[in-house]
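Peer 1: Output the structure for:
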Amino acid sequence: MKEVTAAIIIRDDLILIAQRGQGEKLQGKWEFPGGKLEKGETPQQCLKREIQEELDIEIEVGDFFAESIYKYATGEIKLLAYFCRMVRGKVKLSVHGDVKWVTVNELDGFDFAPADIPLIKRLKEEL
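Peer 2: Reported below is the predicted structural model:
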């Protein structure tokens, strides 16, 4: 099972979501940005690296939020989600097709990757 991280980046009561880009697995689906853990890396280190690489922003990783296990056709993943906040930078797209800042109630209006859906349900209960 692959371990993958997800950043729930909140700013002014809005949550950053990203749309998977052209040529990516699950192209067009929305997600909480993040990526695969590399050997010897903590989930927090992974999130900081992935968000810097993919969105060109620096984040501070906060509390663990939840995990979601999902079996895709390509294999099973364990998605580890953490609350994060932007420290500096302006979002620039490199692998994503789009990003949006949305309220928790607007999350249902987007076509999310299956592994992210349980996180949305829990966010709606807790925020």
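Peer 1: CA atoms for contacts and neighbours, from now on please.
Peer 2: Noted.
Peer 1: Go ahead and flag the most central residue of the chain.
Peer 2: Phe32 (2.2 Å; CA atoms, centre = their mean).
Peer 1: And the longest helix anywhere in the chain, what's buried?
Peer 2: Ranked by residue count under DSSP state H, the longest helix found in the chain is helix 43-55. Buried positions in helix 43-55, judged by neighbour count with 16 or more other CA atoms under 10 Å: Pro43, Gln44, Cys46, Leu47, Lys48, Arg49, Glu50, Ile51, Gln52, Glu53, Glu54, Leu55.
Peer 1: Second chain to compare with the first, below:
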Amino acid sequence: MSERRHLQVSCALIERDGAVLACRRSATMKMPLKWEFPGGKIEAGESAAECLVREVLEEMAVRVSIIEPLTPVTHDYATFTVTLYPFVCSIEEGEPVLHEHAELLWLPPDELPHLDWCEADFPIIADYRERLSARQKG
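Peer 2: All right, here's what the predicted structure looks like:
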């Protein structure tokens, strides 16, 4: 029996004007038309943060600054396991361009749970909203 693939992936919760960027996977990608945060696979010798900056630049032509890391999430899908390393970010330079995704939306944090997300993203959304609420109560 072959060993189950375990992907290490960075993802960005990009904030702007009180909203967060959500990206919809294209119809040709695995998990077609599901929503996700932009990012990608961590390469050998690369930190999760370095990967995030590189992937968002490649995928969306945007330079981001990392504000803070969130709690990593490991999720078992039917054919593979993924560990997501989420980071809250802001745009340093550029406007998001769709190179890989079918659609993007800027949503208030309260509306994030209403989209049809990849399953691994739900705990990240919950963690992000809890931290945001704590930050606002300050």
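Peer 1: returning to what we had before: now check structure 2 for the residue matching the residue nearest to the centre of structure 1.
Peer 2: Aligning on TM-score structural alignment places Phe32 of structure 1 opposite Phe37 in structure 2.
Peer 1: Hmm, Ser10 and its match touching each other?
Peer 2: No: using CA atoms under 8 Å as the test, Phe37 of structure 2 is too far from Ser10 to be in contact (9.2 Å).
Peer 1: May I have the residues that are in contact with the match of Phe32 of structure 1?
Peer 2: Phe37 of structure 2 makes contact with Cys11, Ala12, Leu13, Leu21, Ala22, Cys23, Asp121 under the criterion CA atoms under 8 Å, 6 or more residues apart in numbering.
Peer 1: what do we get in structure 1 for the fifth one?
Peer 2: With TM-score structural alignment as the matching criterion, the partner of Ala22 of structure 2 in structure 1 is Ile17.
Peer 1: What ranges does structure 2 have for its helices?
Peer 2: For structure 2, the helices defined by DSSP H occupy 48-60, 121-137.
Peer 1: so which of the ones you listed gets nearest Leu104 of structure 2?
Peer 2: Taking CA to CA, helix 48-60 is the member of these nearest to Leu104 of structure 2, at 10.4 Å.
Peer 1: That closest one aligns to what range in structure 1?
Peer 2: Aligned by TM-score structural alignment, helix 48-60 of structure 2 corresponds to residues 43-55 of structure 1.
Peer 1: and Tyr128 of structure 2, how many neighbours?
Peer 2: 20 (other CA atoms under 10 Å).
Peer 1: no, scratch that, I was asking about Phe110 of structure 1
Peer 2: Neighbours of Phe110 of structure 1 (other CA under 10 Å): 12.
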